[in-house]
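Trainee: no sequence for this one, just the structure:
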């Protein structure tokens, strides 16, 4: 990766900070032309990089070998039944083997780095969402008990040209340029581990593409730690009734729409699988938390389940003029969907 040329950055709005430090020249992304950082400063041991980056070095060791990890659904999972962390203590380990495996990786001479998208923070780098996310990382690192460097990309997916949000390699670029103690990474000995691999059950493929953009090996959490302690399968008895007909119909229609629109084949298969899971679920689904821990139901699918439970429909189908549930005229489906409103 070539060194980017530094250019003067525009002054940032410092109304929320006292006595900002002098401006530094900052590198720009060749892909987007956006600055890598704008006047970084330190707060509560975290380095704040406006507009969309946070990081903290928890005494990580320097090495040309980088073992990099995603955070959620890779090192930890949510402890609560919510779809997103409810507070700074809302986490549990992916499985019991994680701490020992990370210490083994350290003993092999690797620098451990965590790269995580945290889009709920957006550009409010000192806001409540940021405070919760930073506190949560502090608590996770305390439980893991290992030295590591944590990077948060804080833009959401609506900011298409953000430099740092995975799968763009901006977080890696900053690590290499400023936080390896002058060492060059040995890409053949570096790797990245994440759950967004584009598999049929995955919500995205951004982790795999992140590793590809860097040029390093990619693995999923199960390759490194084994199976998660919390994922489970739930099936209705063979030949049993579909207790969630309207919802499963909606997901089947969504899969068909994705297929007709030339969608990602992985995504189409994932949606079809979720439709089957919903159809075979042994209870009427009244909360997304009921299927949160079911193997095959990822973050994106959980959001759609929540959407259907709240509205009785899926916006993507409505926009395409496809009616399901009450508006489709099926009395049985209508009755089921109304219970979700």
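Mentor: Happy to help now that I have it. Just so it is clear, the structure is predicted and the values come from calculations on it, not from any experiment.
Trainee: only C-alpha atoms for contact and neighbour calcs from this point on.
Mentor: Will do.
Trainee: check which helix or strand covers residue 250.
Mentor: helix 245-260 (DSSP states H and E).
Trainee: for that helix, name the packing helices and strands.
Mentor: In terms of contacts (3 or more C-alpha pairs under 8 Å, 6 or more residues apart in numbering; DSSP states H and E), helix 245-260 is packed against helix 265-279, helix 315-319, helix 331-338.
Trainee: show me the one of those helices that comes nearest residue 121.
Mentor: Among the helices and strands packed on helix 245-260, the nearest to residue 121 by C-alpha to C-alpha is helix 315-319 (24.6 Å).
Trainee: please enumerate the strands of the chain.
Mentor: All strands of the chain, identified by DSSP state E, fall at 6-7, 26-27, 41-43, 46-49, 53-58, 66-69, 76-77, 92-93, 111-117, 148-153, 191-193, 217-219.
Trainee: helices or strands next to the first one in the packing?
Mentor: When you say that, I think you mean strand 6-7. strand 26-27.
Trainee: second structure follows, compare the two:
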């Protein structure tokens, strides 16, 4: 799995992406935020239900809120400790909303950009747009590790990730009240320590 310059697009199918965002196959990504440093230590996060509280009933760049008040401080601490912060998030609406794809793209990218502005720390972002029931299965949609493989191989300055120092935080942990187990299985496929959001953030609130 590799990327050439010709593989990278400025839009996702018929949707135009915001500046700095690019597309590769079924991924939309923010490769290099201002101040982002590649690292062997990766702090990986889901977005919806982990970093931000969102609703499937609302769309728009401002239709979200921070899950825990401690989150900006915690993320800034990780950054200062030499971690590269990376968001890996699934967003099948971008693929499913064929007649409103631009709306879905603007909503997701706008929320992510506004979150990054709020926490005041550089974050790399990968969005898997493939469908959960696709045939064949999309290699980038969590729990598949494709987004991680692309990040480490193509967008980390050739630095191999130290999985012993890296970790993953997500809300989809397969518990009875959870919508799926995609995040924990994503972490397991890579070999990362896994935590649910309250384990990492609530103790600072």
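Mentor: Cool, got the structure. These figures come from a predicted structure and were not determined experimentally.
Trainee: TM-score of the superposition?
Mentor: Overlay of the two chains. TM-score (TM-score structural alignment, normalised by the length of the second structure): 0.86; 193 aligned residues with a C-alpha RMSD of 2.3 Å.
Trainee: any chance of the strands of the first structure in CSV, plus distance to residue 167 of the first structure?
Mentor: Shown next, in CSV, are the strands of the first structure (distance: least, C-alpha to C-alpha, whole Å):
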stretch, distance to residue 167 of the first structure
strand 6-7, 23
strand 26-27, 19
strand 41-43, 25
strand 46-49, 19
strand 53-58, 14
strand 66-69, 13
strand 76-77, 20
strand 92-93, 24
strand 111-117, 9
strand 148-153, 11
strand 191-193, 12
strand 217-219, 13
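Trainee: that older thread, read off where the helix holding residue 250 of the first structure ends up in the second structure.
Mentor: Under TM-score structural alignment, helix 245-260 of the first structure has no counterpart anywhere in the second structure.
Trainee: run the chain-centre distance for that helix.
Mentor: Its chain's C-alpha centre and that of helix 245-260 of the first structure lie 24 Å apart, by C-alpha atoms, centre = their mean, to the nearest Å.
Trainee: with stretch 22-32 of the second structure instead?
Mentor: In terms of C-alpha atoms, centre = their mean, the centre of stretch 22-32 of the second structure is found 11 Å from the chain centre.
Trainee: next, the distance between the ends of that stretch.
Mentor: One end of stretch 22-32 of the second structure to the other measures 11 Å (C-alpha to C-alpha, to the nearest Å).
Trainee: residue 89 of the second structure maps to what in the first structure?
Mentor: Using TM-score structural alignment, the equivalent of residue 89 of the second structure in the first structure is residue 116.
Trainee: ok, its match - contacts?
Mentor: 70-72, 150-153, 166 (C-alpha atoms under 8 Å, 6 or more residues apart in numbering).
Trainee: closest to residue 215 of the first structure among those?
Mentor: Of all the contacts of residue 116 of the first structure, residue 166 has the smallest distance to residue 215 of the first structure: 14.0 Å, by C-alpha to C-alpha.
Trainee: right, and that closest one touches residue 208 too?
Mentor: No - in this structure, residue 166 of the first structure is not within contact of residue 208 by C-alpha atoms under 8 Å, at 9.6 Å.
Trainee: tell me who's in contact with the residue most central in space within the first structure.
Mentor: The first structure has residue 117 as the residue nearest its centroid, 5.4 Å off, counting by C-alpha atoms, centre = their mean. Contacts for residue 117 of the first structure were tallied using C-alpha under 8 Å, 6+ apart; they are 152-155, 165-166.
Trainee: at 10 Å what do you get?
Mentor: Listed by C-alpha atoms under 10 Å, 6 or more residues apart in numbering, the contact partners of residue 117 of the first structure are 53, 70-72, 151-157, 164-167, 206-207.
Trainee: may I see the ChimeraX selection of the buried members of the residues you listed?
Mentor: A single ChimeraX command is used to select the members of the contacts of residue 117 of the first structure judged buried by 16 or more other C-alpha atoms under 10 Å:
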select :53,70,71,72,151,152,153,154,155,156,164,165,166,167,206,207
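Trainee: how close does residue 308 of the first structure sit to residue 273 of the first structure?
Mentor: Counting by C-alpha to C-alpha - residue 308 of the first structure and residue 273 of the first structure are separated by 17 Å.
Trainee: so which of these two has more stuff around it?
Mentor: residue 308 (22 against 19; other C-alpha atoms under 10 Å).
Trainee: name the single longest helix found in the second structure.
Mentor: Scanning the second structure for the longest helix, with DSSP state H as the assignment, gives helix 101-119.
Trainee: and that one, what's buried?
Mentor: 101-112, 115-116, 119.
Trainee: just give me the mean distance for that helix relative to the first structure.
Mentor: Relative to the matching residues in the first structure, helix 101-119 of the second structure has an average distance of 1.7 Å after the fit, by mean C-alpha distance after the TM-score superposition for the first structure.
Trainee: what's the match for residue 179 of the second structure in the first structure?
Mentor: So, by TM-score structural alignment, residue 179 of the second structure is matched to residue 203.
Trainee: I should have written residue 67 of the second structure there, sorry.
Mentor: Match for residue 67 of the second structure (TM-score structural alignment): residue 94.
Trainee: how about its match: what's its closest non-neighbour residue?
Mentor: Among residues not flanking residue 94 of the first structure along the chain, residue 76 sits closest, at 4.4 Å (C-alpha to C-alpha, 6 or more residues apart in numbering).
Trainee: please apply the same query to residue 56 of the first structure.
Mentor: Spatial nearest neighbour of residue 56 of the first structure, chain neighbours left out: residue 46 (4.7 Å); criterion: C-alpha to C-alpha, 6+ apart.
Trainee: just give me the match in the second structure for that neighbour.
Mentor: Per TM-score structural alignment, residue 46 of the first structure is aligned with residue 21.
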